[in-house]
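Trainee: next come a sequence and a model predicted from it.
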Amino acid sequence: MVAVFGAGVGAGAVNTAVGSGTLITFPVLLATGLSPVTATVSNALGLVPGAISGAIGYRKEFGGQGRRILKFGAGALLGGFAGATLLLALPASAFETIVPVLVGLALVLVVLQPWISGKLRRRRERTGGTACPDGGLPLFAGLTLASVYGGYFAAGQGIIYVALMGMLLDDGLQRLNAVKNVLVALVNTVAALFFLAVADFDWAAVGLLAAGSAIGGQFGAAVGRRLRPAVLRGLIVAVGTVAIVQLALR
């Protein structure tokens, strides 16, 4: 019980500030004897309070992003529901090969984001064009597909969100992190509601994760909002690298 609660605190903090908190909780749940599917659905429901807590902690960064959040949120809900459905329809190992590749690609995009953004900005200055405030159809489609993956497993989901938005939106990293937290909360919530109707939970694990992640979400927001963009980007890369190693060795 102490281990699961502690994992919830850690996951709530890491998810809010960076992403990939599932890589803390999922192995702990498996170590308690839960099956992979039961651990996944219990994790999804247990981390919902942490995702909501983290989003509330970043509320000051939401200014001027209402329309963007509504649009991306619709895709997150659709993708999260689709991913939750796939979890019960596909073998548990279906995404194991591609997950490290997805997270690795996201990390490359996070590292290159300042260079890519600068190149796009200079191109718009030369052509007289303007940046699309919501990234257009490519970003909406990419975030929706990332949400499908998030509803299925969620490890590295937040890193993928930040990478996609950082590449296609001309905005600060902390503001993008705030949107990421909302999308993660929506995906976790819709997946958890779907699982409530069709899957078996370990309610003790859910309760411990929920309490821990709600505390961790506030801590992650307090720390994450104070980090400079370069430091936050470095932290994302560090956590993501650990995630890739863990996923590849599992």
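Mentor: Right, received. Where do you want to start?

Trainee: going forward, measure contacts between C-alpha atoms and count neighbours the same way
Mentor: Fine.

Trainee: hey, where'd the helices end up in this structure?
Mentor: Ranges of helices in the chain, per DSSP state H, are 2-17, 22-31, 36-46, 48-57, 66-89, 98-127, 136-152, 157-168, 173-198, 203-224, 229-249.

Trainee: how about those in JSON lines, adding mean neighbour count?
Mentor: Formatted as JSON lines, the helices of the chain follow (neighbours: other Cα atoms under 10 Å):
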{"stretch": "helix 2-17", "mean neighbour count": "27"}
{"stretch": "helix 22-31", "mean neighbour count": "20"}
{"stretch": "helix 36-46", "mean neighbour count": "25"}
{"stretch": "helix 48-57", "mean neighbour count": "26"}
{"stretch": "helix 66-89", "mean neighbour count": "20"}
{"stretch": "helix 98-127", "mean neighbour count": "16"}
{"stretch": "helix 136-152", "mean neighbour count": "22"}
{"stretch": "helix 157-168", "mean neighbour count": "25"}
{"stretch": "helix 173-198", "mean neighbour count": "24"}
{"stretch": "helix 203-224", "mean neighbour count": "23"}
{"stretch": "helix 229-249", "mean neighbour count": "16"}
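
Trainee: against that first model, consider the following:
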Amino acid sequence: MSALEFGFLVLAGIGAGLVGSIAGLASLISYPALLAVGLPPVTANVTNTVSLVLVGVGSVSASRPELTGQGRRVLRLTAGAVLGGAAGAALLMLTPTGAFERIVPWLIAAASAAILFQRPPKELAAEGAQQHGRHGDPRWLPLGTFAIAIYGGYFGAAAGVLMLAMYVLTLGEGLPRGNALRSATLGLANSVAAIAFIVFASVAWSAALPLAIGLLAGSLLGPRIVRRAPQTALRRIIAVLGLGLALYLGVQAYS
């Protein structure tokens, strides 16, 4: 890998980390950046998943205060996250490259649409607090975690958006604690998928390293920017760009 490509992936990682902080769609930038340096689609996705592990570790570490008192809940959801991440990774490795290339545009389009039409997380958290009452956590929550973790292990764009919406609507914990729980469960699913890819798939380590460096930097800068930026407008811009990317990749895949 050339120095220019290394620097490009670091910058792409920074951008992906920022986008992930704003809209939970880091793969909107990191995945096509890996394609741009010449990686095949499945290898690019595998490498992207491995690179994102460092961001998950950092997010969980920074969320320790919000995770306080949620230990038993995290344990209940761990099995769903682990099994879902493993299932998603297995599904990816069983998907032929050509088929995956044709599936990805649809996944990016669906993820972008989810961000475009989703209500603001604060509104979802307020609604969840009103509905939660004193009934405890829903029994189906581990199954919901399992289902989203499958998608997270397979591709993952906007998996965080789906997981956060599910938690804040059902748990009544508020946005910070719901986001911390999302970071823990999805980070676990992503880590399991990454381990599977390291053992059984082909990781482009020369690309994973600069991308991980950029992702870590972007994830650290992201919260500061989010506090000052108009989040709704930025989320819409990111979603529209994602739809454009889906169209571009779709034309390439089906032409």
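Mentor: Thanks, I have the structure now. Everything quoted here is computed from the prediction, not taken from an experiment.

Trainee: what do we get in the second structure for Arg59 of the first structure?
Mentor: Matched across to the second structure, Arg59 of the first structure falls on Arg64, judged by TM-score structural alignment.

Trainee: for its match, give me its contacts.
Mentor: By Cα atoms under 8 Å, 6 or more residues apart in numbering, Arg64 of the second structure lies in contact with Ala180.

Trainee: from Leu209 of the second structure, how far off is it?
Mentor: 26 Å (Cα to Cα, to the nearest Å).

Trainee: Gly152 of the second structure too?
Mentor: Gly152 of the second structure is 21 Å from Leu209 of the second structure, by Cα to Cα.

Trainee: cool, and Gly222 of the second structure?
Mentor: Taking Cα to Cα as the measure, Gly222 of the second structure falls 20 Å from Leu209 of the second structure.

Trainee: same check, this time on Gly17 of the second structure
Mentor: For Gly17 of the second structure, the distance to Leu209 of the second structure - Cα to Cα - is 14 Å.

Trainee: how about Val192 of the second structure?
Mentor: 19 Å.

Trainee: same check on Leu245 of the second structure?
Mentor: Leu245 of the second structure is 24 Å from Leu209 of the second structure, by Cα to Cα.

Trainee: try Phe117 of the second structure
Mentor: For Phe117 of the second structure relative to Leu209 of the second structure (Cα to Cα), the value is 34 Å.

Trainee: what do you get for Gly174 of the second structure?
Mentor: 35 Å.

Trainee: repeat that for Thr232 of the second structure.
Mentor: 32 Å.

Trainee: got it, and Arg102 of the second structure?
Mentor: Counting by Cα to Cα - Arg102 of the second structure and Leu209 of the second structure are separated by 27 Å.

Trainee: for the alignment partner in the first structure of Ala16 of the second structure, which non-adjacent residue is spatially closest?
Mentor: Alignment note (TM-score structural alignment): Ala16 of the second structure maps to Ala11 of the first structure. Using Cα to Cα, 6 or more residues apart in numbering and skipping the chain neighbours, the partner closest in space to Ala11 of the first structure is Gly21 (3.9 Å).

Trainee: map the one you found across to the second structure for me.
Mentor: By TM-score structural alignment, Gly21 of the first structure lines up with Ala26.

Trainee: Ala82 of the first structure now?
Mentor: Matched across to the second structure, Ala82 of the first structure falls on Ala87, judged by TM-score structural alignment.
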